[in-house]
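> following is a predicted model, sequence given first.
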Amino acid sequence: MTHAHLATIILTIILFCITLTLQKKGRDTTVLHMILRVFYLLLVLTGVLLFFSVFKITILYILKALLGIAMIGLFEMILVGSREGKKIIGFLFLCVLILIVTVFLGLKLPLGFHPFS
C-alpha cells in the first residue's frame, strides 16, 4: 500500500503543477481540476489505509496525516486563487514548506522507506 500512496502523491503533484501552469497561461482547466480532485480522494483513501495499518499510532503519524490534509487544502486554495487572479506566492511558499516536512515525516516513520536510518 505504501507504493500506491507514493505513486498517488507523485501523480497528484505532477497533475497539480500541470494544472497550475495551464491555468496561468489562460487555458480552461476545469477537466484537469476535476481529475486532480479524484486524485485527492485516492490520496486520502490510501493514506487512511496506511494510517490504520500501523500497529501503534504515534503523534508523528497524526501530524503527517494532518499535514497531508493541509497540503490538499493548500493545493485547492492555490488553484482557486490563481483562477480568480489573486496573489498566491504566500500559499506556494507554505505549500513547499509543508511538502518538505510531510515528505520528511513520511520517510522517517517506520512504514516509509528509510534513507535517514
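Perfect, I can see it now.

> hey, let's count contacts and neighbours off CA atoms from now on
Fine.

> quick check: Leu49 vs Cys95, distance?
Per CA to CA, to the nearest Å, Leu49 is found 24 Å from Cys95.

> who's more crowded, these two?
Using other CA atoms under 10 Å, the more surrounded residue of Leu49 and Cys95 is Cys95, with 18 against 14.

> C-terminal to the helix or strand encompassing Val38, which secondary structure element comes first?
Under DSSP states H and E, the secondary-structure element containing Val38 is helix 30-51. Note on helix 30-51: by DSSP H and E, the next helix or strand toward the C-terminus is helix 59-83.

> elements contacting the helix or strand following that next one?
The helix or strand immediately downstream of helix 59-83 is helix 89-108, counting by DSSP H and E. Where contact means 3 or more CA pairs under 8 Å, 6 or more residues apart in numbering; DSSP states H and E, helix 89-108 is packed against helix 59-83.

> one more to weigh against that first structure:
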Amino acid sequence: MDFLTNQTHLHITTWVVGIVIFLIAALSGKQSKGLHMLLRLFYILIIITGGALFIKGMDYGQGMLYGFKFLGGIFVIGMMEMVLVRQKKNKPTTMFWILFAVFLLITMFLGFKLPMGPMNFFA
C-alpha cells in the first residue's frame, strides 16, 4: 500500500477527475446516469487514497488538521451527490452548490497547507 502514500499525485488525480466528471454530469442534466455511476467509482477511489494519506499524515503530528481535511473531503463528496440526486428530482440545488464550494475551498486550503501538500503556498 506504499504506492498510495509515496506522493499525493494519485489522490490529487482522483479528485481532479472526480470534480471534472461531477461538473459534466451536473451540467448535462438528467441524462447523466452513466456519468453518475462513474463518479461514484471515483468517490471510492478518492476515499481510499485519502484514507491512506490520512493514516500516513499521523506521522506529522497534526492529526486533528488531517482529520478536519478528511471530514471536509467526505462533506465535498456528500454535496456532490446531493446536487446530482436533487437535480434529477427537479428540486432546488442552490444551497448544496454553495456548501459544495465552501467545503471544497476549506478542504483544498487544508490540503495545500498541511505538510504532505504538493506545494506550500502558505509558508
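Sure, I can see it. Please read these numbers as outputs of a predicted model, since none were measured by experiment.

> superpose on structure 2 and give me the mean offset of the helix holding Val38 of structure 1.
Here helix 30-51 of structure 1, set against structure 2 after superposition, deviates by a mean of 0.4 Å using mean CA distance after the TM-score superposition for structure 1.

> whereabouts in structure 2 does that helix align?
Counting by TM-score structural alignment, helix 30-51 of structure 1 lines up with residues 33-54 of structure 2.

> circling back to that earlier point, would you mark the buried spots in the helix holding Val38 of structure 1?
32-33, 36-37, 39-40, 42-44, 46-47, 50-51 (16 or more other CA atoms under 10 Å).

> got the angle between it and helix 59-83?
If you take axes from the mean of the first three to the mean of the last three CA atoms, to 10 degrees, helix 30-51 of structure 1 sits at 180 degrees to helix 59-83.

> list the contacts of the residue minimising distance to the centre of structure 2.
Among the residues of structure 2, the one closest to the centroid is Gly73, at 4.5 Å (CA atoms, centre = their mean). By CA atoms under 8 Å, 6 or more residues apart in numbering, the contact set of Gly73 of structure 2 is Phe103, Leu104, Thr107.

> what is the nearest of those residues to Ile12 of structure 2?
Ranked by distance to Ile12 of structure 2 (CA to CA), those are led by Thr107 at 12.1 Å.
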